[in-house]
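Q: got a sequence here, can you build the structure:
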Amino acid sequence: MLEKTFYKTMLKHSFNIPIKVTYWDGKSEVYGDGNPEIEIIFNKKIPIKNITSNASLALGEAFMDKDIEIQGSIQDLIEAAYESADSFFYNSKFKKFLPKQKHTEKQSQADVQSHYDIGNDFYELWLDPTLTYSCAYFTNGNKDDLEAAQMAKIHHILQKLNPEKGKTLLDIGCGWGTLMLTAAKEYDLKVTGVTLSQEQYDLVSKRIKDMGLEDQAEVLLEDYRELGDRQFDYVTSVGMFEHVGSENLGEYFDDVAKYLVPNGVALIHGITRQQGGATNAWIDKYIFPGGYIPGLVEIISRIEEAHLQIADMESLRRHYQRTLEIWDANFNKVRDQVQEKMGERFTRMWDMYLQACAASFQSGNIDVMQYLLTKGPSGKLLPMTRDYMLNDK
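A: From the prediction side, this is the model:
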């Protein structure tokens, strides 16, 4: 009886849309006004202490294990929780101090490989042909297909640098290489990419050889902190600082500054929380070990401490929501293949992860920002207005 009372109290105030809840005893209730389009089915009681200790971990694992079923949109359900001021997500008695995380070079390599070395064949199933695993840039609203939007993002980043032919670029966390190889092939830059993922390194190495870019591009399988005294005219880094941890964020921007030549330019693209830094225990355990979403003020402070100047900032929050919605649609088109290869629990986990992230961007719980930084006054490096960033490539 105590569990039922707790659940009713928690769920009654947790969403800003009507929700139907069916409990483990088969009885159903509707919370909120109107006809619910989403139903939560508890096949099993989740211990109260697990929920109060860490709701995201307890409920995420319950969904993976089918102790909870959701009929309707997971994305809409989670967005409704984020947008409810009385949600248990925001109840102070459920909040915990941010955990300390290891981000030694050895631990960083293990964290990256646990996520990106699942297998290139897994990501090829549902990413676009560029294998770009970060926020796309939809220049034509919902009319753009994902591949076009990913290439638009890459050109948007490179154009912001105002690059000159023949100069050098470092791509920290180069992924499967589309940005760095586009910079080499279409912008005539000499590029170096670094990754800790063996799978990514192998594929980028092959792409460099296949494209005949051996004299213009290199990829290194090493920690970005180990580049020594090398300097570059430009630095790009997309979806990287979310992996370094709060305690290493200052070192990350110090290294960006160190690797830039005097009057160099960097474009740093990453997930940010305007409300302050945060972790998510379920995502940390199952998706991105060691992940940390830094707060906007925290990032700006670290940029200033590294003696870099901010030339431009741009939010792409709605673009990441759209990207994730397409990824999840693609994922569910090949769901049977994923489940055959990885199992049902893994498949449910990734479906929830993609939809939860889309909801988080949709609600404004998290944002994604592009920071255009200069090592020296930007007036010496960049045009007076932002028009140059928008030229079609």
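Q: hey, let's count contacts and neighbours off CA atoms from now on
A: Noted.
Q: show me where the stretch 51-200 of the chain has strands.
A: Ranges of strands within the stretch 51-200 of the chain are 68-71, 168-172, 190-195, based on DSSP state E, counting those that start in this stretch.
Q: now do the helices in the stretch 101-250 of the chain.
A: Taking DSSP state H, counting those that start in this stretch as the criterion, the stretch 101-250 of the chain contains helices spanning 105-116, 120-126, 146-160, 178-187, 198-210, 249-259.
Q: closest one to Gly291 among the ones you listed?
A: When the helices of the stretch 101-250 of the chain are ranked by proximity to Gly291, the top entry is helix 105-116, at 8.6 Å, counting by C-alpha to C-alpha.
Q: the closest one vs helix 198-210, what angle?
A: Interaxial angle of helix 105-116 relative to helix 198-210 (axes from the mean of the first three to the mean of the last three C-alpha atoms, to 10 degrees): 80 degrees.
Q: before we go on, could you also do this sequence so I can check it against the first one:
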Amino acid sequence: MRLLSHMLSRFVQAGRLRITDAGGVVRDFAGKAPGPFVSVRFHDPGLQRKMFLSPGLAVGEAYMDGTLTFEDGTSLRDLFTLYGHNYQALDRYPLQALFRAIGRRLRWLQQYNPIGKSQQHVAHHYDLSRELFELFLDEDMQYSCAYFGDGVRSLEEAQAAKKRHIAAKLRLDGAKRVLDIGSGWGGMAMTLAELAPVEVLGVTLSTEQQKLAEERARRRGLSDRVTFELRDYRQIEQRFDRIVSVGMFEHVGAAYYDEFFGKVRELLTDDGVMVLHSIGRMEPPGTTAAWLRKYIFPGGYSPALSEVMAAVERQGLWVSDIEILRVHYAETLAAWHERFQAQRERIAKLYDERFCRMWEFYLLACENEFRLGSCMVFQMQLGRKRDAVPFTRDYITDTERRYGNMATAAE
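A: Below is the predicted model:
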């Protein structure tokens, strides 16, 4: 416990952490600044060593396995809040700083996503039971950051607003063919086809998503204009007037950014427009947390804008608009977590209690990263030509309002 105590005494700069070890010994670590109080109990003597070597991975696994529990009325959310106030101090701790530097050297291996391997990584998460996602997502099964604009309160409203916001940036007027890279369960593609007379091809690497998307398109009477294929975007050859990608870029990997944007340039018509919606970070390039990489998103990585922009520039694309969504995903994840907890008993029957604790850890950890950490979402508008879209942003707001009025009239 001595090594762990040394690290924790430097970690807790704000708030207070109480640890009761497996032998019943209680230790308090208090910062000089005010902050949350968290009380945890270790039920495994080996947990102290694991936490010293890899605190994020060890805490997540211990919570999943039940060898770390909370006391004194505190909770997992309190622990993440405490971490959010102190994570920079932990990152500066010599051993953790060394491991982060080694991780950056090895991230090419962590993000190894060639054709074939990408599908294995996607299947790990997105080919889970369809019922699981239906239990906590909105009605349209949008599994990405919602858009909580003025007056928007419910998750359903925020996800519909997100789709209209992206559609407005795509400037669908005059477009004929649209490509949706990473089409999920089909909601974005079908929305675009309902907003404008376009044909949409959605591609995904998830067999479960592709099957459900096809079913939904048939039910909505869109099968003649919206199709979904189980296909890697790198295998597509035809050109498109518009390309959209929502929540897929996080699975590309930094070593493949030039390949991604080079393919986008190849697939876009000369006056085509793309909108890329992705998680990013407001700090320099780094790595994906070990626990998240192991249990939730193998091969995944949320980039720094500096990495994205460098690849875009090398591929000769114009960036016509960038928008940063800062707390929107925190609110989205909070809504998902609330719905997950409301359906926890049913989810435990689908899987088991350990799975439920794993997903609780995932949802709360990610919410904390968007609320107190360095994560954000960016929307980037791209084109081959400088004048692919108007030179002012007024058309985005105007089109978005028009789409909103269409939705209101249809209700």
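Q: closest to Thr168 of structure 1 out of the helices of the stretch 101-250 of structure 1?
A: Comparing these against Thr168 of structure 1 with C-alpha to C-alpha, the closest turns out to be helix 178-187 (9.3 Å).
Q: what's the closest one aligned against in structure 2?
A: The alignment of helix 178-187 of structure 1 onto structure 2 (TM-score structural alignment) spans residues 187-196.
Q: can you give me the helices for the stretch 251-393 of structure 1?
A: According to DSSP H, counting those that start in this stretch, the stretch 251-393 of structure 1 carries its helices in the segments 281-286, 296-305, 317-333, 335-342, 344-363.
Q: give me the residues contacting the second one.
A: Which is helix 296-305 of structure 1. Here helix 296-305 of structure 1 makes contact (C-alpha atoms under 8 Å, 6 or more residues apart in numbering) with Leu249, Gly250, Phe253, Asp254, Thr272, Arg273, Gln274, Gln275, Gly276, Gly277, Gln309, Ile310.
Q: who wins for most neighbours among these?
A: The member of the contacts of helix 296-305 of structure 1 that has the most neighbours, counting by other C-alpha atoms under 10 Å, is Thr272 with 27 neighbours.
Q: hmm, back to that, nearest to Lys167 of structure 1, of the helices of the stretch 101-250 of structure 1?
A: Distances from Lys167 of structure 1 to each of the helices of the stretch 101-250 of structure 1 were compared using C-alpha to C-alpha; the shortest belongs to helix 178-187, at 9.5 Å.
Q: now do the buried residues in that closest one.
A: Burial within helix 178-187 of structure 1, assessed by neighbour count using 16 or more other C-alpha atoms under 10 Å, is assigned to Thr178, Leu179, Met180, Leu181, Thr182, Ala183, Ala184, Lys185, Tyr187.
Q: re earlier: show me which of the contacts of helix 296-305 of structure 1 is closest to Gly239 of structure 1.
A: Proximity of the contacts of helix 296-305 of structure 1 to Gly239 of structure 1 (C-alpha to C-alpha) peaks at Thr272, which lies at 10.3 Å.
Q: Arg177 of structure 2 contacts Gln238, doesn't it?
A: No: using C-alpha atoms under 8 Å, Arg177 of structure 2 is not in contact with Gln238, being 9.9 Å away.
Q: those two: which is more packed in?
A: Of the pair Arg177 of structure 2 and Gln238, Arg177 is the one with more neighbours under other C-alpha under 10 Å, namely 20 against 11.
Q: how much space separates the more buried one from His337 of structure 2?
A: Using C-alpha to C-alpha, to the nearest Å, one obtains 36 Å as the distance from Arg177 of structure 2 to His337 of structure 2.
Q: kindly report the same for Gln315 of structure 2.
A: With distances defined as C-alpha to C-alpha, the gap from Gln315 of structure 2 to His337 of structure 2 amounts to 39 Å.
Q: what is the neighbour count of the residue mapped onto Cys366 of structure 2 from structure 1?
A: Superposed on structure 1 with TM-score structural alignment, Cys366 of structure 2 falls opposite Cys357. Applying other C-alpha under 10 Å, we find 20 residues neighbouring Cys357 of structure 1.
Q: isn't Leu76 of structure 2 up against Met64?
A: No: with the criterion set as C-alpha under 8 Å, Leu76 of structure 2 and Met64 do not qualify as a contacting pair; they are 11.4 Å apart.
Q: please pull up the equivalent of Tyr224 of structure 1 in structure 2.
A: Taking TM-score structural alignment, Tyr224 of structure 1 has Tyr233 as its aligned residue in structure 2.
Q: ignore what I typed, I meant Leu316 of structure 1.
A: If you follow Leu316 of structure 1 across to structure 2 using TM-score structural alignment, you land on Leu325.
Q: count the neighbours of that match for me.
A: Taking other C-alpha under 10 Å as the criterion, the count of residues near Leu325 of structure 2 is 21.
Q: can you verify my assumption that it contacts Val377?
A: Yes: using C-alpha under 8 Å as the test, Leu325 of structure 2 is close enough to Val377 to be in contact (5.0 Å).
Q: before we move on, back to that, and for the closest residue to the match of Cys366 of structure 2 other than its chain neighbours, the neighbour number?
A: Sequence neighbours aside, Leu324 is the residue nearest to Cys357 of structure 1 in space, at 7.2 Å (criterion: C-alpha to C-alpha, 6 or more residues apart in numbering). Per other C-alpha under 10 Å, the neighbour tally for Leu324 of structure 1 reads 24.
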